[in-house]
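Participant: I'll drop the sequence and a predicted model, then ask my questions.
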Amino acid sequence: MKQTGRTLDDILGSIGKRSPDIPGSTASILAGLMGLSMAKMAILVSNHPINDPCLRAALEKIDRLSCDLLQAAEQDRSNFLNYMEVLRERCAVEGKQADVSAVREAESGATAQPLDAARLIVEALEHLNEKSSLVDHSVASDLHAGAAILNASFTGIMMAVKINLEPDRMADMRQHTAGKRAELAGRRDTAFAALKRAAAQQGFQY
């Protein structure tokens, strides 16, 4: 079942158990979607002409990012479930070790998707920074709260990536993605610092 077809109770129950069927990376992506929705609400509620092209473009990008993040969450969960299946099938069968190449392939898939989701989260933070001036003071707290959730989402995703990359068998992927991970972290830091300054001008502190 798609995540959008599940109740919040079901999602929370699927995360908070010993053997979750929603991994931490997917949970972080779903949290980011909630943050982005809060920011969208703040822009919608602000006082703009209904046909303002700047407003329309801002909302269209949020909708695109939301759609892409939801697809990323679905694929991330699918990759995680595949990884768990590989481990179940190949690990400790009559004392034999797992097929390292199969595990590595599944692990790679479970790492690449969160990295792409992290990129989308960074794009969202950059977009909110660019559009924060569109938001009225009365709802600015919602935009910045949404941005704070997106920032936490990025952190959770990157923690999941880090733990996936720690095994020795992932050394080449760890090296291959080092530049991308550093770039995303730098862009996140820049966008979030600017959002914090914008919030301070409105009298809010992260």
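Facilitator: The structure has been received and is ready for your questions.
Participant: contacts, neighbours, all on C-alpha from now
Facilitator: Will do.
Participant: which positions in the one helix or strand Ser28 maps to come out as buried?
Facilitator: Using DSSP states H and E, Ser28 falls within helix 24-45. Judged by neighbour count using 16 or more other Cα atoms under 10 Å, the buried positions of helix 24-45 are 24-44.
Participant: before we go on, here's another structure to hold up against the first:
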Amino acid sequence: MQTSIWTSPLEIFCQDISSSEPTPGGGAVSMVAATFGVSLVEMAVNVTLNKNEEQSLRLAVSQLSSIRQQLIELADDDISTFRNFMAALQKPKSNETLAEQRKVALASCALQASMVPLAACDAVIAALAIAKEIRPAVTKLIVSDVDAGEYLLRAAGCAVLLNVDANLAWLEPEDRKTIVARTVASRNSLTQK
């Protein structure tokens, strides 16, 4: 079992990304970037809470903390699901039965490998909505942290959807249709300000 990417120092994580191994890849790295974005927004709200005990800000911190935890878990899940997909690619296809079993395994793994980044994108969209809502209440000296967090979130959301695009060819037609619709909706949400 692989250990969490969150237990490595950033320097080691960067070395792992740049290695010849396929994981961690774009999905997990994008989810880490999204986690940093959420953390910046959450920090700005926490600093503001030192001066403003507004209940809506407390609720925002709780929601952002939950989203951050979700993204942490999804980053590790992304690595795991991609490894499962890579293992399915190695399945034998030397006869019709084996080839069909491989195809079914690949479709199943590709569906899971699509669901993880879609869940991450949903979390990003939720965090962006919170950031937009709380921005006016944040201490002016650190509103740039909210803005930086939003930029990271938006870029990470767009980036995780590239992983979904990469999986489309492996999906069964009905699953592909559903996943494409969700991806289009997510992209539209990410482009709204």
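Facilitator: Perfect, thanks for sending it. In this text the structure is predicted, and so the values were computed from the model without any measurement.
Participant: how about Thr178 of the second structure, what's its partner in the first structure?
Facilitator: Under the alignment by TM-score structural alignment, Thr178 of the second structure pairs with His176 in the first structure.
Participant: all helices for the second structure, in order.
Facilitator: Under the criterion DSSP state H, the second structure carries helices at the ranges 10-18, 26-49, 55-89, 96-134, 143-167, 173-191.
Participant: CSV for these, including distance to Thr3 of the second structure?
Facilitator: Output for the helices of the second structure, formatted as CSV (distance: least, Cα to Cα, whole Å):
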stretch, distance to Thr3 of the second structure
helix 10-18, 12
helix 26-49, 14
helix 55-89, 9
helix 96-134, 18
helix 143-167, 21
helix 173-191, 29
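Participant: tell me which of those sits most buried.
Facilitator: helix 26-49 (a mean of 24; mean count of other Cα atoms under 10 Å).
Participant: whereabouts in the second structure does stretch 125-136 of the first structure align?
Facilitator: With TM-score structural alignment as the criterion, stretch 125-136 of the first structure aligns to 128-139.
Participant: need the contact partners of that stretch.
Facilitator: Here stretch 128-139 of the second structure makes contact (Cα atoms under 8 Å, 6 or more residues apart in numbering) with 41, 44-45, 47-48, 57, 60, 64, 143, 146, 150, 153-154.
Participant: dump the residues you listed into CSV; add distance to Leu118 of the second structure as well.
Facilitator: Converted to CSV, those look like this (distance: Cα to Cα, whole Å):
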residue, distance to Leu118 of the second structure
Val41, 21
Ala44, 26
Val45, 26
Val47, 31
Thr48, 31
Leu57, 27
Ala60, 22
Leu64, 18
Val143, 28
Val146, 23
Glu150, 18
Leu153, 14
Arg154, 14
